[in-house]
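> Need a 3D model of the sequence below.
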Amino acid sequence: MKLSATLLSLALVAGVASANNKDKADALFKQGKKLMSEKRYADACEAFEKSNKLDPGIGTQLNIAKCYEEWGKIGRAFLAYQEAEAMAKAAKDSREPKIHELVEGLDSQAPRLTIKLPKDTSTNGLTVTLDGDKVTKFGEPFVIDPGPHTIEYSISGGAKKDRVVPVERGGDSEVTLDIPKGGKPDVIAVVRHDVKADTKPDTKQEVQPPPPGRNMRLGGIVIGGAGVIAIGVSSIMTLSARGKYNDALDAHCGGMKTTCDDEGLTLTHDARSTANTATVIFIAGTAAVAGGVLLYLFAPHGDAAESEEKSARYIVPAVSPDGAGVVFGGNF
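All right, here's what the predicted structure looks like:
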């Protein structure tokens, strides 16, 4: 009797815990959907992951994959779609064919990175990490996200070496750890393959990514500087046109706009044309200065990994016959 009561109590506790987990998972799922609609992908993907941990499901797994895909984390999205496909196959879910299409469609875009060791190299005492995660297999490609990745390695507590390896969307990169005799690691040789190229891959070389936002800041300075020069030129043209216009009025128009002779009409017309051109140049210069300032301010800062999501933004000054302005676009 006591045993039955105990089992019943345990069953009730387990049922209550399961219900609580489902309620929390549902709340996290709704939160993830809202955050993803606001393009707050980092928080959205985290919410979906937590929801799936509490109450695993094919639908939640698909939302994890979609969140990473929209965020640009193609490697994680591909792996998440693969997991959803495996879940659908095990459950004989009708969504399996559609999920398989998603996996195949993303396969060619998911970057791969292969870490190799020289032939006959022993792994005894060797510690290798990729973005902080320990690497235990070598010579096999990892599916990873586009962008820079940090590889650190050491032997038997020796000096730690690290390299940043940039990986492109759809790219296939190989990294060989150069471990000479004596067991101390030296450098990393990187071979990058373009999946669309028909030629042989580049020779081995060390690759270091440029500081994030450097080109955007330089572009902002150049565009802004050009805008300042344009404003200066337009100001000079305006002053010159005004002087010529006033001189023509005094010399050929008797100081009145309606009493000009033929030469006065020509001179005042030329002065007005110069003034109109100066106005267009001034507007274009102002747009260039504004675009340069925005370009400089919106350039990503910090390390390359932190600025990966922001680097897709762009700001370009634009001039048309109807006026001038600034084109602002990208991922937000």
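
> Please make it C-alpha for all contacts and neighbour counts, starting now.
OK.

> Which SSE is immediately downstream of the top strand by length along the chain?
As assigned by DSSP state E, the longest strand anywhere in the chain is strand 147-155. With elements assigned by DSSP states H and E, the helix or strand that comes after strand 147-155 is strand 161-167.

> Which strands or helices does that next one pack on?
Applying 3 or more Cα pairs under 8 Å, 6 or more residues apart in numbering; DSSP states H and E, we find strand 161-167 packed against strand 147-155.

> Flag every buried residue along the strand it packs on.
For strand 147-155, the neighbour count (16 or more other Cα atoms under 10 Å) marks Gly147, Pro148, His149, Ile151, Glu152, Tyr153, Ser154, Ile155 as buried.

> Kindly report the same for stretch 8-26.
Quick answer for stretch 8-26 (16+ other Cα under 10 Å): Asn21, Lys22, Ala25, Asp26.

> ok, the closest residue to Thr60 other than its chain neighbours - how many residues close by?
In this structure, Thr60 finds its nearest non-sequential neighbour in Asn52, 5.9 Å apart by Cα to Cα, 6 or more residues apart in numbering. For Asn52, the count of nearby residues is 22 (other Cα atoms under 10 Å).

> From Leu62, how far out is Asn52?
Using Cα to Cα, to the nearest Å, we find Asn52 at a distance of 10 Å from Leu62.

> repeat for Ser51
Counting by Cα to Cα, the gap from Ser51 to Leu62 is 12 Å.

> For Glu174, give me its contacts.
Listed by Cα atoms under 8 Å, 6 or more residues apart in numbering, the contact partners of Glu174 are Leu113, Thr114, Ile115, Lys116, Val190, Val191, Arg192.

> Please identify the helix or strand for the last one.
Per DSSP H and E, Arg192 falls inside strand 188-193.

> So which other helices or strands are in contact with that strand?
Taking 3+ Cα pairs under 8 Å, 6+ apart as the contact cut, strand 188-193 packs with strand 172-177.

> I'd like the structure of this one too, to check against the first:
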Amino acid sequence: MRLRFALPLAAAIGLWSASAFAQPTAEDRAIAQTLFDEGRALMNAGKHAEACPKLEESQRLDPAGGTLLHLGACYEGAGKLASAWSTFHSALSQANKDKRADRADAARERIAALEPKLSKLTIVVPPAVADLTGVQITRNGVKVGAGQFGSAIPVDAGVVKIVAKATGKRAYETEITVGKEPSTPRVEIPALEDEPVSAPATPPPVPNQQPTSDTETAPNDGGPQRAAGIALGSIGLAAGIVGGVFGGLALMKQGEAEDHCNEQNLCSQEGLDIQEEGVLFGNIATAGLAAGGALFGTGLIVFLTAPSDEGATTTAAVSPNGFRLIHRW
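Below you'll find the predicted structure:
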């Protein structure tokens, strides 16, 4: 017959079942023997809480039927009767495999002595809860399988925390205290409440802020406009200089042409050629001076009408009497 043990006893069972397939090394055996000797000495001194971890590690490193018997006795001395009961069952199974009748008799004796002292916890899970999507029942953080629902499972004395969860449901939690005297506590899992549906978060309204000169409107100090005015004025000045140079050349050509003409203003071919050059230079001079004056004047207006961060402004005005620049501070 297969036995069902409480999940708080999983550590004790795992020490026997998982390690049964491991092949300990010589170093493992040496460490296990040392821990076994220390654990047994602590037990003899009545220090079961310190002895049990030593024996647990010894069994994990080098599984042995004798260690299981001592570990069961250690749990019993520490008041963990359910853990002791399950460990003696493991020791009985190992003794039967090893054909150690003496150990098997010792294990049966302790099992029989502990049976009436056990507290057994029953967790009742109604079908409406058991059938929920993602349902999970835990006892002290360890999952309780569906096969344990409704069964009286041996548990050690102390606080037992039971939690029930399911998808889309509020978690149910409860705690019970199992005393040292034998008892049969029962916990029924109620119908789980639905999780509240959270409304989508509404972003806070954006305040209607008026733009301020310090935050949203950068002050315009007229820098780019002044730069454009300077550029136009510079081009106009350069054009005026070119016009002046060609104007001077035109006057020189006029003087040279007079040397090749008589009093009746009849000129030789060379004089006529010089006159043509003078006319060309004069036309270039006129165009250069006219364009230079226009560009220079435009650049001056652009420069002077640029806004100022100090509040000074310059405006241009055209009237019947002419062109005026008005500067205000």
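
> what's the TM between chain one and chain two?
The TM-score (TM-score structural alignment, normalised by the length of the second structure) is 0.48; 170 aligned residues with a Cα RMSD of 2.3 Å.

> Quick check: the farthest pair among the contacts of Glu174 of the first structure?
The most widely separated members of those, counting by Cα to Cα, are Lys116 and Arg192 (13.4 Å).

> neighbour-wise, which of those two wins?
Arg192 (21 against 18).

> so what's the more buried one closest to, chain neighbours aside?
Spatial nearest neighbour of Arg192 of the first structure, excluding adjacent residues (Cα to Cα, 6+ apart): Ser173 at 4.4 Å.

> how about that neighbour, what does it touch?
Neighbour list for Ser173 of the first structure: Arg112, Leu113, Thr114, Val167, Val190, Val191, Arg192, His193 [criterion: Cα under 8 Å, 6+ apart].

> From Ala27 of the first structure, how far out is Leu294 of the first structure?
Leu294 of the first structure is 39 Å from Ala27 of the first structure, by Cα to Cα.

> Tell me which of the two has more neighbours.
Ranked by neighbour count (other Cα under 10 Å), Leu294 of the first structure and Ala27 place Leu294 first, with 20 against 14.

> residue boundaries of the helices in the stretch 201-329 of the second structure?
Secondary structure of the stretch 201-329 of the second structure (DSSP state H, counting those that start in this stretch): helices located at 223-258, 269-304.

> Check the stretch 1-150 of the first structure too.
2-37, 41-54, 58-71, 74-90, 96-107.

> relative to helix 58-71, how tilted is the longest one?
What it means is helix 2-37 of the first structure. Between the axes of helix 2-37 of the first structure and helix 58-71, defined by axes from the mean of the first three to the mean of the last three Cα atoms, to 10 degrees, the angle is 30 degrees.

> which other helices and strands contact helix 2-37 of the first structure?
Taking 3+ Cα pairs under 8 Å, 6+ apart as the contact cut, helix 2-37 of the first structure packs with helix 41-54.

> What lies in contact with the helix it packs on?
By Cα under 8 Å, 6+ apart, helix 41-54 of the first structure touches 21-22, 24-29, 31-36, 60-61, 63-64, 67-68, 70-71.

> As a check, name the ranges of all strands in the second structure.
Under DSSP E, the second structure gives strands at 119-124, 136-139, 142-143, 152-155, 158-165, 172-178, 186-188, 313-319, 322-328.

> mind putting those in a markdown table, distance to Val245 of the second structure and mean neighbour count included?
Listed next are these as a markdown table, based on distance: least, Cα to Cα, whole Å; neighbours: other Cα atoms under 10 Å:
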| stretch | distance to Val245 of the second structure | mean neighbour count |
| --- | --- | --- |
| strand 119-124 | 113 | 20 |
| strand 136-139 | 101 | 19 |
| strand 142-143 | 104 | 14 |
| strand 152-155 | 116 | 22 |
| strand 158-165 | 99 | 18 |
| strand 172-178 | 102 | 14 |
| strand 186-188 | 113 | 14 |
| strand 313-319 | 31 | 12 |
| strand 322-328 | 28 | 10 |
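
> related to what we said a few turns ago, nearest to Ser90 of the second structure, out of the helices of the stretch 201-329 of the second structure?
Ser90 of the second structure lies closest to helix 223-258 among the helices of the stretch 201-329 of the second structure, at 92.9 Å (Cα to Cα).

> Indicate which one of the helices of the stretch 201-329 of the second structure is closest to Ala112 of the second structure.
Closest among those, using Cα to Cα: helix 223-258, at 102.2 Å.

> rewinding a little: return the member of the contacts of Ser173 of the first structure nearest to Ile283 of the first structure.
Val167 (41.4 Å).

> Neighbours of that closest one, how many?
Residues within reach of Val167 of the first structure, counting by other Cα under 10 Å, total 21.

> now Lys2 of the first structure
Count around Lys2 of the first structure with other Cα under 10 Å applied: 7.

> Please name the residues that touch it.
Applying Cα under 8 Å, 6+ apart, no residues contact Lys2 of the first structure.

> gap between it and Ala11 of the first structure?
For Lys2 of the first structure relative to Ala11 of the first structure (Cα to Cα), the value is 14 Å.

> Check Ser37 of the first structure too.
From Ser37 of the first structure over to Ala11 of the first structure (counting by Cα to Cα), the distance is 39 Å.

> same thing with Lys116 of the first structure?
51 Å.

> Over to Leu177 of the first structure?
As judged by Cα to Cα, Leu177 of the first structure and Ala11 of the first structure stand 54 Å apart.

> do Gly147 of the first structure as well
Taking Cα to Cα, one finds Gly147 of the first structure at 48 Å from Ala11 of the first structure.
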